[in-house]
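I'll drop the sequence and a predicted model, then ask my questions.
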Amino acid sequence: MKEITGDFASDRVLGSSVFGTVYKGVLPEGGVIAVKRLAENAPVAPGKTFDTEVTNLMALVHENIVELVGFCHESQKKVVQHNGRYVIVDVIESCLCYKYLPNGSLDKHIYADTGVLTNWDTRFKIIKGICQGLHFLHKELDGPLIHMNLVPNSIWLDDNWVPKIADFGLSRLFGQEQTRMYTVNVKGHNGYIAPEYLYRGEISTMSDIYSLGMIIIEITTGEKNRCVSEDRSSRKFVDNVHQHWNTDEQIIQKYPSLGPNGLQQVKACLVIGLKCVEADRNKRPSIADIVDKLNGKRVPIFDQAPSQHA
């Protein structure tokens, strides 16, 4: 892993998340992979082994999740300073290898100040793909796999702008409580965390739905969810969307070339996003409801107006 990443060189960094840093790895035969170097001594949940859990994750295949193609997990001796003396300790180094995706993470493309995605059709395709990937994780496995850190930089894009969810399964690998410690304490990720998860530690598929809603709103509006410490679930951002995106005229001002079908898609995505970020998790839709709505089906939960205030 050190060899193919140039000893984890800073100019090979593709991105980072709460779980570690992603590097571009160039294989001897010329291929490219993405190597996520996890934090040193990243704990594995009790009763689980790293090798077994990662092998299980490698078996998961879906168009909208990142393909996990290999891993490394080994103990190394390291000299560290302790109480004024140098001592040798065992350090666990872990890496996950993913299929390389040339367009990088979602956060590099969707915002108005940096975004290259001016085409609504591409944005809508990305929203649908993310939802299909989350449907796979929540509904198509033996039991729901809760992501717990669904944010724009944990979604990667291939060369055709097909979105792929990354970092899935790490909550299963590290354990939910350890994952919660990672995510809640990292600046920049709080704006996507459901209130019941952030403040009470309640973990369910509905906490992923809240994160999904924030991402859908950001992709639809092109506006960045700028979380501040006194508003860690970004309720002000949600209120702002209620005010500035609630008429056809406001939407067309943002997307002047929209046809009638595109206008309906934007309105559907706003309704979905705002329902997903309801402060009361019982008012949020399931991922199955969301996929149905995106496919043009009538879903009763979306006929109820979303609450404007938490």
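That came in fine, so what should we check first?

from now on I want contacts and neighbour counts done on CA atoms only, so please keep to that.
Noted.

give me the number of residues near residue 248?
The tally of other residues near residue 248 (other C-alpha atoms under 10 Å) stands at 12.

mind listing what residue 281 touches?
Contacts of residue 281 were listed using C-alpha atoms under 8 Å, 6 or more residues apart in numbering, and they are 196, 206, 207.

again with residue 252
258, 263.

helix, strand, or coil at it?
helix (DSSP: H, G, I helix; E, B strand; the rest coil).

cool, residue 23 as well?
Assigned by three-state DSSP, the conformation of residue 23 is strand.

now do the same contact list for it.
5, 8, 9, 12, 13, 14, 15, 34, 35, 36, 37.

residue contacts, the fifth one?
This points to residue 13. Neighbouring residues of residue 13 by C-alpha under 8 Å, 6+ apart: 21, 22, 23, 24.

next one: the second one
By C-alpha under 8 Å, 6+ apart, the contact set of residue 8 is 2, 23.

ok, now how distant is it from residue 42?
To residue 42, residue 8 is 18 Å away according to C-alpha to C-alpha, to the nearest Å.

and residue 73, which of the three is it?
strand.

burial measure for it, as a count.
Applying other C-alpha under 10 Å, we find 13 residues neighbouring residue 73.

and for residue 170?
21.

next one: residue 207
Considering only other C-alpha under 10 Å, residue 207 is surrounded by 26 other residues.

and if you look at residue 163?
Count around residue 163 with other C-alpha under 10 Å applied: 29.

please name every helix or strand in contact with the helix or strand harbouring residue 129.
Residue 129 is part of helix 120-139, with elements assigned from DSSP states H and E. The contact analysis (3 or more C-alpha pairs under 8 Å, 6 or more residues apart in numbering; DSSP states H and E) places helix 120-139 against strand 163-165, helix 205-221, helix 260-276, helix 287-294.

which residues touch that helix?
Residues outside helix 120-139 that contact it (C-alpha under 8 Å, 6+ apart): 62-65, 117, 144-146, 155, 161-165, 205, 212, 216, 219-220, 255, 258, 262, 265, 287-288, 290-291, 294.

okay, one more to line up with it:
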Amino acid sequence: MVRLPAPSSSTQAPAPAPAPVAVPTGLTPKPATASTEGRKYSVPGIVLIILLPTVAAINLVACFFFWRRKRPLAKTKHSDPSYFADEEDNESVDSMLIDISTLRVATGNFADSNKLGDGGFGAVYKGILPDGDEIAVKRLSKSSTQGVEELKNELSLVAKLRHKNLVTLLGVCLEQQERLLVYEFVPNRSLDLFLFDAEKHVELDWEKRYKIINGIARGLQYLHEDSQLRVVHRDLKTSNILLDKDMNPKISDFGIARLFGQDQTHGITKHVVGTYGYMAPEYVMCGNYSVKSDSSSFGVMVLEIVTGRKNNDYNNSEKSQDLLNVMWDRWMATTVLDMMDPCMNTSFSESCVLRCIHIGLLCVQENPADRPLMSSVVMMLGSDTVPLSAPSKPAFYTKEASDNLGIESHHRRLHLPAGDTQQPRPTR
């Protein structure tokens, strides 16, 4: 028989189960805590907990939509492309404010010796800031119809445009009943002072003229197609093309410019304002304007730059023939190179000049749909391989006809950024 070893002394027998504790009679057990069973709610409490936040949320949403519908009209207009005085734009304009004392010191208290130009909307003065930067200060005249709010709206447009071929707005002053616009100083002033001057025009060789043509085209492409805003200038002319120290062109004077919505292709106005000889025929006769009317003005400038002659120079002869039609007749007779500015002699490429004349004639065609966009013009100027279509005859209209239509023609002689005269806004 096998004897099993006795269990070790370290091994303990299981403890007997404790006897149940008797609950004294008459006492109720305590309810379970939240950690074991969770908090219990009555049905009415649960309904209130759900209902009150829901009602509050509905009231907030209703109040929001009621406030949106009842906002003042002026607030709503801020979202329209025709208005620029929203909070963001006002902040942009406010950040450009310059003290009147700074500008008085910079211009020698607007001394006549610092005056660079004069015109119907005010005078332009050269100034030097404390840091040595040169500026051009446009001082709007007291008789200018442009109010402070309109000026702020207009500034908010120009302040958003940034391109090397556009004149740069640096600041504004609206103190002591003064309305002052501060632009970058452009030392060579305007293109017309060189192009039509008997002595200075010899400084414009073909290389410079071609650079000016190309720069204007690129600036217009930016305005029409590449900037965050779509702008139609409406007053393109040689006196609104400024030249920096390297003879790079800068488009200036957005006084009668118009802002287009993203889907807008043209506008119509009953108040035709511009400069005779540069306005597109559909704008002169019917008040229609678009990016193609700017293309037409560009074409006029191209032909003026090539020839050194003004379109419809009525200062010499009221019956002088339109430059566009002279160029067309010469083009058809294949003698158009005879119209070249004689000061250039042989310092140019005939093929390049002919291509520029061809592009100019394409831009001044009577039908706006036939005129190229400025992006196409830039490509045409940049490559000889881009094919050019045959141009059609330019429209012909007389100055007397435009006068009979009541067209207000600008003959401003300010050769720095001129004061803007109207608030840029799209035609409805």
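On my side now, so go ahead. Please read these numbers as outputs of a predicted model, since none were measured by experiment.

would you mind giving the contacts of residue 13 of the first structure as a markdown table with distance to residue 138 of the first structure added?
Listed next are the contacts of residue 13 of the first structure as a markdown table, based on distance: C-alpha to C-alpha, whole Å:
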| residue | distance to residue 138 of the first structure |
| --- | --- |
| 21 | 26 |
| 22 | 25 |
| 23 | 28 |
| 24 | 30 |
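
and the strands in the stretch 1-150 of the second structure?
115-119, 122-128, 134-140 (DSSP state E, counting those that start in this stretch).

now the helices for the stretch 51-200 of the second structure?
Secondary structure of the stretch 51-200 of the second structure, counting by DSSP state H, counting those that start in this stretch: helices at 73-77, 87-94, 100-106, 148-158, 191-195.

distance to residue 64 of the second structure and mean neighbour count for these - can I get that in a markdown table?
Shown next, in a markdown table, are these (distance: least, C-alpha to C-alpha, whole Å; neighbours: other C-alpha atoms under 10 Å):
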| stretch | distance to residue 64 of the second structure | mean neighbour count |
| --- | --- | --- |
| helix 73-77 | 15 | 12 |
| helix 87-94 | 20 | 16 |
| helix 100-106 | 43 | 17 |
| helix 148-158 | 29 | 21 |
| helix 191-195 | 55 | 22 |
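
distance to residue 36 of the second structure added to those helices, as CSV?
Shown next, in CSV, are the helices of the stretch 51-200 of the second structure (distance: least, C-alpha to C-alpha, whole Å):
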stretch, distance to residue 36 of the second structure
helix 73-77, 58
helix 87-94, 57
helix 100-106, 76
helix 148-158, 66
helix 191-195, 90
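
so which of those is nearest residue 322 of the second structure?
Checking the helices of the stretch 51-200 of the second structure against residue 322 of the second structure by C-alpha to C-alpha gives helix 191-195 as the closest, at 17.8 Å.

tell me what the closest one is packed against?
With contacts taken as 3+ C-alpha pairs under 8 Å, 6+ apart, helix 191-195 of the second structure sits against strand 241-243.

show me which of the contacts of helix 120-139 of the first structure are buried.
Among the contacts of helix 120-139 of the first structure, those buried by neighbour count (16 or more other C-alpha atoms under 10 Å) are 64-65, 117, 145-146, 155, 161-165, 205, 212, 216, 219-220, 255, 258, 262, 265, 287-288, 290-291, 294.

am I right that residue 388 of the second structure is in a helix?
No. Going by three-state DSSP, the assignment for residue 388 of the second structure is coil, not a helix.

for it, give its distance to residue 349 of the second structure.
Using C-alpha to C-alpha, residue 388 of the second structure is found at 18 Å from residue 349 of the second structure.

now do the contacts for residue 152 of the first structure.
Shown in contact with residue 152 of the first structure (C-alpha under 8 Å, 6+ apart): 105, 106, 107, 215.

nearest spatial neighbour of the counterpart of the first one in the second structure, skipping sequence neighbours?
In the second structure, the residue matched to residue 105 of the first structure (TM-score structural alignment) is residue 190. If you skip the residues right next to it in sequence, residue 190 of the second structure has residue 242 as its closest partner in space, 4.2 Å away by C-alpha to C-alpha, 6 or more residues apart in numbering.

go on, residue 244 of the second structure?
Spatial nearest neighbour of residue 244 of the second structure, excluding adjacent residues (C-alpha to C-alpha, 6+ apart): residue 186 at 4.9 Å.

thought the one you found was touching residue 248?
No. Using C-alpha atoms under 8 Å, residue 186 of the second structure is not in contact with residue 248, being 9.9 Å away.

enumerate every residue touching the equivalent of residue 305 of the first structure over in the second structure.
Matched by TM-score structural alignment, residue 305 of the first structure corresponds to residue 391 in the second structure. Residues in contact with residue 391 of the second structure, defined by C-alpha under 8 Å, 6+ apart, are 358, 361, 362, 365.

what would the residues you listed look like in TSV with distance to residue 54 of the second structure and neighbour count?
Formatted as TSV, those follow (distance: C-alpha to C-alpha, whole Å; neighbours: other C-alpha atoms under 10 Å):
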residue	distance to residue 54 of the second structure	neighbour count
358	72	20
361	70	26
362	67	24
365	66	23
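
ok so, going back, wait, which of the helices and strands packed on helix 120-139 of the first structure is closest to residue 191 of the first structure?
helix 205-221 (8.1 Å).

how about the match of residue 305 of the first structure, secondary structure?
For residue 391 of the second structure, the assignment made with three-state DSSP gives coil.

how far away is it from residue 327 of the second structure?
Relative to residue 327 of the second structure, and taking C-alpha to C-alpha, residue 391 of the second structure is found at 12 Å.

and for residue 129 of the second structure?
For residue 129 of the second structure, the distance to residue 327 of the second structure - C-alpha to C-alpha - is 46 Å.

before we move on, what about residue 132 of the second structure?
Residue 132 of the second structure is 46 Å from residue 327 of the second structure, by C-alpha to C-alpha.

so between those two, which is more surrounded?
residue 327 (23 against 9).

what residue in the first structure is paired with that one?
Per TM-score structural alignment, residue 327 of the second structure is aligned with residue 241.

try residue 363 of the second structure
Matched to the first structure by TM-score structural alignment, residue 363 of the second structure sits across from residue 276.

count of neighbours near that match?
Residues lying near residue 276 of the first structure (other C-alpha under 10 Å) number 31.

that one reaches residue 212, doesn't it?
Yes. Using C-alpha under 8 Å, residue 276 of the first structure is in contact with residue 212, at 7.2 Å.
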